[in-house]
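Asker: next input, structure requested:
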Amino acid sequence: MLHFQDSEHVSMIRDTIERFVEKEMPRSLARQWDNDNYFPRDIHNKLVELGLMGLTVPEAYGGSGVDITATVMVIEHLCARSLAVGGGYIQSACYAGLNLGEVANEAQKKELLPKVIEDGLIFAYGISEPDVGADVSSVKTTARREGDYIVVNGNKRFCSGAAVADYIYTLVRSGPAEDRYKNLSLVLIPPNTQGVSLDLQGTLGLKGVGTYDVSFDEVRIPASQIIGGEEGWNNGWSKLVGPGLDIEKLEVAAMALGIATAAVNDAWAYSQERVQFGKPICKIQSIRHMLAEVKTKLEACRLMTYHAAGLIDQNKNASVETSMTKLFVCDTARDITIACQELMGAYGYVKDFDMERYVRDVLIMPIIGGSSAIQKNNIANRLNLPR
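Answerer: Below is the predicted model of the structure:
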């Protein structure tokens, strides 16, 4: 069953976030945040005040209950205006809230989940490494036990938001390399811990929270910061590949959907304002066809995204649907956005218009959160296609 209609609850949140974006996130500020690669903490704090971090936290810990459809909708609307704000929301509500709710031990949940709701606690993912991308079980960053402490050494790459995060959610090798899946652990490392070094990377888009190389040199943290506690030591693989991976795919799809929606809306408006040969270009058949096509593709992206989110909210296995959604929405959003840029001609290429930012941002969407090639493998494998 496809999920077309918002519930009353989601409709109320949609109205709230739409008003918030227009009031607190004007286009001029979104351009400035992108230009300065700046994370607007004050806007993040206002999202906290609205209670939106609680959408991923169970009621037992002070949240409103896990609602993936509503969370996806918030991500879509924030990212349609600014990834600087949308990225921070994801790193709080999803990277912190969802992961803690799924894999932390009870003491960690009681300590940290209220901080997600009340303070907008932010996690950065320390998963990828200079030589490790999709094959995350090959991480080389190591952790060893020294009494009640863990000592971490190694390097992480593409660690978005490391400088603004409260913790880096770090995958480490905690046992012999030959054990591969049985020697991994997840630990929480504050970025201001002695021995942690951050190096900002220059990126085409995805501005705001910043993307960093992170180095760990004899970094000492309490053993209590092993995700899952003692049971999590050498058991990080099972925690990493749980249901959270399906939701992460939808987070990126929602980002892409937001960008593509903004691109289509801007191109739609531009076509009615731009006059050539004595008439608005929306009256030219080729332009009309282009707009009809991007609108149709955008609707398909939206239906897939919210259908998959609805399946997760119903506690149904959605591993195939989320991979299909990540693949289709991110690839299609890229195509939609580039088509909208072409419609605007040279105006779609200059910084006076937001379209050039949409293009820079959307290009990364088929890559992050599991590349399109990885999703194709997932789909074929999970549908039991013989190898």
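Asker: use CA for all of it now, contacts and neighbours both
Answerer: Fine.
Asker: can you point out the buried residues in stretch 351-359?
Answerer: The neighbour-count check on stretch 351-359 (16 or more other CA atoms under 10 Å) flags 354, 355, 356, 357, 358, 359 as buried.
Asker: from these, which land in helices?
Answerer: Judged by DSSP state H, helices contain the following of the buried residues of stretch 351-359: 355, 356, 357, 358, 359.
Asker: closest to residue 373 out of those?
Answerer: residue 359 (20.8 Å; CA to CA).
Asker: from residue 29, how far out is that closest one?
Answerer: Distance from residue 359 to residue 29, counting by CA to CA, to the nearest Å: 18 Å.
Asker: chain neighbours aside, what residue packs nearest to residue 200?
Answerer: residue 212 (4.5 Å; CA to CA, 6 or more residues apart in numbering).
Asker: could I get the contacting residues of the one you found?
Answerer: The contact partners of residue 212, taken as CA atoms under 8 Å, 6 or more residues apart in numbering, are 157, 158, 159, 160, 161, 162, 163, 198, 199, 200, 201.
Asker: relative to residue 256, which of the buried residues of stretch 351-359 is nearest.
Answerer: Checking the buried residues of stretch 351-359 against residue 256 with CA to CA, the nearest one is residue 358 at 9.5 Å.
Asker: returning to that earlier point: tell me which residues in whatever helix or strand the residue nearest to residue 200 lives in are buried?
Answerer: Following DSSP states H and E, one finds residue 212 within strand 211-222. In terms of neighbour count (16+ other CA under 10 Å), strand 211-222 has its buried residues at 211, 212, 213, 214, 215, 216, 218, 219, 220, 221, 222.
Asker: out of those residues, who's nearest residue 110?
Answerer: Residue 110 has its nearest neighbour among the buried residues of strand 211-222 in residue 222, at 17.3 Å by CA to CA.
Asker: I'd assumed residue 149 was in contact with that closest one.
Answerer: Yes - with contacts counted by CA atoms under 8 Å, residue 222 reaches residue 149, the gap being 4.5 Å.
Asker: quick one on the thing from earlier: out of the buried residues of stretch 351-359, flag the one nearest to residue 334.
Answerer: Distance to residue 334, by CA to CA, is smallest for residue 359 among the buried residues of stretch 351-359, at 7.5 Å.
Asker: mind listing the strands for the stretch 201-350 of the chain?
Answerer: 211-222, 275-276, 279-280 (DSSP state E, counting those that start in this stretch).
Asker: now render those as CSV, adding distance to residue 350.
Answerer: Shown next, in CSV, are the strands of the stretch 201-350 of the chain (distance: least, CA to CA, whole Å):
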stretch, distance to residue 350
strand 211-222, 24
strand 275-276, 19
strand 279-280, 21
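Asker: residues in contact with the strand or helix carrying residue 199?
Answerer: Taking DSSP H and E as the definition, one finds residue 199 inside strand 196-200. Counting contacts by CA under 8 Å, 6+ apart, the residues outside strand 196-200 that touch it are 162, 163, 191, 210, 211, 212, 213, 214, 215, 216, 217, 219.
Asker: would you do the same for the sequence below? I want to compare the two.
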Amino acid sequence: MEKQEHYAEFRLRVRDFLDHHLTPDLRRAGRLMTSVFADFEATMAWHRILFQQGWVAPDWPQEYGGTGWDIQERYIFQEECKLANAPSLLPMGLQMLGPMLIRYGTAEQKEFYLPRLLSGEDVWCQGYSEPGAGSDLASLKTSAVRDGDIFRINGSKIWTSYAQHSNRIFCLVRTSKEGKPQQGISFILVDMDAPGIKVDPIVGLDGRVEQCQVFFDDVEVPVANLVGEENQGWTVAKYLLEFERGGHNFTIDLKKQLGKLHRQMAETRGINGASLETYPVLGSRLADLEIDALAVEYTELRIKGANSAGENPGALSSMVKLVGTELGQAFNELSLDVLGPAVAPCQLEALEPCYDGDIVGPRYALTAMAEYINNRASTIYGGTAEIQRDIIAKQVLGL
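Answerer: Sure thing, here's the model as predicted:
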């Protein structure tokens, strides 16, 4: 069979699966997403469906629960899920921690954590940033002092996505103050129900709770939960960050946003009563964004190719993260300009998947403002745009 025929048949098989398993409630939860996270209950319901099908971790090696799909099949699957409004899965475990454990975890850690991660029994959050250590992550102060076969952790982490739903957290902690700051950091796995942990939710501008602050007060963690060598966690952390920055598929998100913008422009009328898609200035802005999105797509394919060859994405992750997030913000800004006053009503209750009441204004404008607000953070989380430019300058340009 020709490859193109194979991929066409694979796409039809994915669509058939989505048609049979994506319920109206799950599709609604995906359609109402205003950030990288969907409604938690819908997310986990979809996670369990994919796990039963064996499709929950397409990017993992097959021996650890991956699908064995090639790069094109994985891309098709991600694209069809996005276009069908499937809820996104939580990235902290499947996208970030899983590949890191496969690379750096002990045999015992892989045997225990990976199956639970695949099944959804464990929900992970990421403990990297602190109130005084965000972009300058090496300055973190949360300490882990060794006492026999345990560590005692004290300090706090902030902007911890979905910590209120998680039963485990992977953390960067300071285990030594000697040498360069990066040399005294360790990577450790922590149970969220351990005595001494407190989670404070942070309400976002859109009225939802996605971020939290997590406090550690003499939290005892077994030394066996250390990943990699003590004081060498910076190497582990950088590897995981490459998957955080490069594992997100910006191309598919941008294509979906492009389709939404086309619909918004077609259905919104200007002062002369004509569709906004006939306005040359708006059309020119949209065309520029579409060209930039195509450049991101080719760069992401290079990253996928490197991953398929057993290589890590390196500085390409920073390039995609930088351009993809800034381009996403540009799409949001154009959307607000197109919709105008239709985005003004605050209708937070209408963004809940279970809401069945009336809304103010056109339905295609419902999520636009919340998407804009949430996406302002995209050039900060996962490493700020300034940090990504520094990485590119050093690793690509040799400056």
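Asker: tell me which of the contacts of residue 212 of structure 1 are still there in structure 2?
Answerer: Cross-checking these against structure 2 gives 157, 158, 159, 160, 161, 162, 163, 198, 199, 200, 201 as conserved contacts, using both residues aligned by TM-score structural alignment, their matches' CA atoms under 8 Å.
Asker: which of these count as buried?
Answerer: Neighbour-count burial (16+ other CA under 10 Å) applied to these gives 157, 158, 159, 160, 161, 162, 163, 198, 200.
Asker: so which of the residues you listed is the closest to residue 350 of structure 1?
Answerer: Within these, proximity to residue 350 of structure 1 (CA to CA) peaks at residue 200, which comes in at 25.2 Å.
Asker: which residues in structure 1 form helices?
Answerer: Per DSSP H, structure 1 carries helices over the ranges 8-24, 27-36, 41-49, 68-81, 83-89, 99-103, 106-119, 236-240, 244-273, 285-313, 319-344, 355-362, 372-382.
Asker: count of neighbours near the residue mapped onto residue 299 of structure 1 from structure 2?
Answerer: Aligned by TM-score structural alignment, residue 299 of structure 1 pairs with residue 294 of structure 2. Close neighbours of residue 294 of structure 2, defined as other CA atoms under 10 Å, add up to 14.
Asker: same check on residue 178 of structure 2?
Answerer: Other residues close to residue 178 of structure 2 by other CA under 10 Å number 10.
Asker: and the closest residue to it other than its chain neighbours, how far is that from residue 239 of structure 2?
Answerer: Sequence neighbours aside, residue 184 is the residue nearest to residue 178 of structure 2 in space, at 6.5 Å (criterion: CA to CA, 6+ apart). Distance of residue 184 of structure 2 to residue 239 of structure 2, given as CA to CA: 17 Å.
Asker: and what of residue 250 of structure 2?
Answerer: Residue 250 of structure 2 sits 20 Å away from residue 239 of structure 2, going by CA to CA.
Asker: likewise residue 223 of structure 2?
Answerer: Using CA to CA, we find residue 223 of structure 2 at a distance of 21 Å from residue 239 of structure 2.
Asker: same thing with residue 345 of structure 2?
Answerer: According to CA to CA, residue 345 of structure 2 and residue 239 of structure 2 sit 42 Å apart.
Asker: of those two, which one has the most company?
Answerer: The neighbour count for residue 345 of structure 2 versus residue 239, taken as other CA under 10 Å, is higher for residue 239 (19 against 13).
Asker: columns distance to residue 255 of structure 1 on top of the kept ones among the contacts of residue 212 of structure 1, output as CSV?
Answerer: Formatted as CSV, those follow (distance: CA to CA, whole Å):
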residue, distance to residue 255 of structure 1
157, 21
158, 17
159, 18
160, 15
161, 16
162, 19
163, 21
198, 25
199, 25
200, 22
201, 21
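Asker: tell me the one of those nearest residue 59 of structure 1?
Answerer: Among these, residue 161 lies closest to residue 59 of structure 1 (CA to CA), at 27.3 Å.
Asker: need the nearest residue in space to residue 169 of structure 2, chain neighbours excluded.
Answerer: In space, and not counting its chain neighbours, residue 169 of structure 2 is closest to residue 125: 4.8 Å by CA to CA, 6+ apart.
Asker: list the contacts for the one you found?
Answerer: Neighbour list for residue 125 of structure 2: 92, 93, 160, 161, 162, 163, 166, 168, 169, 170 [criterion: CA under 8 Å, 6+ apart].
Asker: tell me the contacts of the residue nearest to residue 178 of structure 2?
Answerer: Counting by CA under 8 Å, 6+ apart, residue 184 of structure 2 has contacts 174, 175, 176, 177, 178, 231, 232.
Asker: select only the buried ones of those residues in PyMOL?
Answerer: Buried residues within the contacts of residue 184 of structure 2, by 16+ other CA under 10 Å, are selected in PyMOL with:
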select buried, resi 174+175+176+231+232
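Asker: list the members of the contacts of residue 184 of structure 2 that persist in structure 1.
Answerer: Among the contacts of residue 184 of structure 2, the contacts conserved in structure 1 (both residues aligned by TM-score structural alignment, their matches' CA under 8 Å) are 174, 175, 176, 177, 178, 231, 232.
Asker: want to throw these into TSV with distance to residue 117 of structure 2?
Answerer: Formatted as TSV, those follow (distance: CA to CA, whole Å):
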residue	distance to residue 117 of structure 2
174	26
175	27
176	30
177	33
178	35
231	26
232	24
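Asker: now flag whichever of the contacts of residue 184 of structure 2 is closest to residue 62 of structure 2.
Answerer: The shortest approach to residue 62 of structure 2 among these belongs to residue 232, at 28.4 Å (CA to CA).
Asker: distance of residue 223 of structure 2 from residue 108 of structure 2?
Answerer: Distance of residue 223 of structure 2 to residue 108 of structure 2, given as CA to CA: 13 Å.
Asker: go on, residue 76 of structure 2?
Answerer: Distance of residue 76 of structure 2 to residue 108 of structure 2, given as CA to CA: 34 Å.
Asker: when these two are compared, which one has more neighbours?
Answerer: For residue 76 of structure 2 versus residue 108, the count of surrounding residues by other CA under 10 Å is larger for residue 76: 18 against 10.
Asker: list the residues that contact that one.
Answerer: Contact partners of residue 76 of structure 2, counting by CA under 8 Å, 6+ apart, are residue 11.
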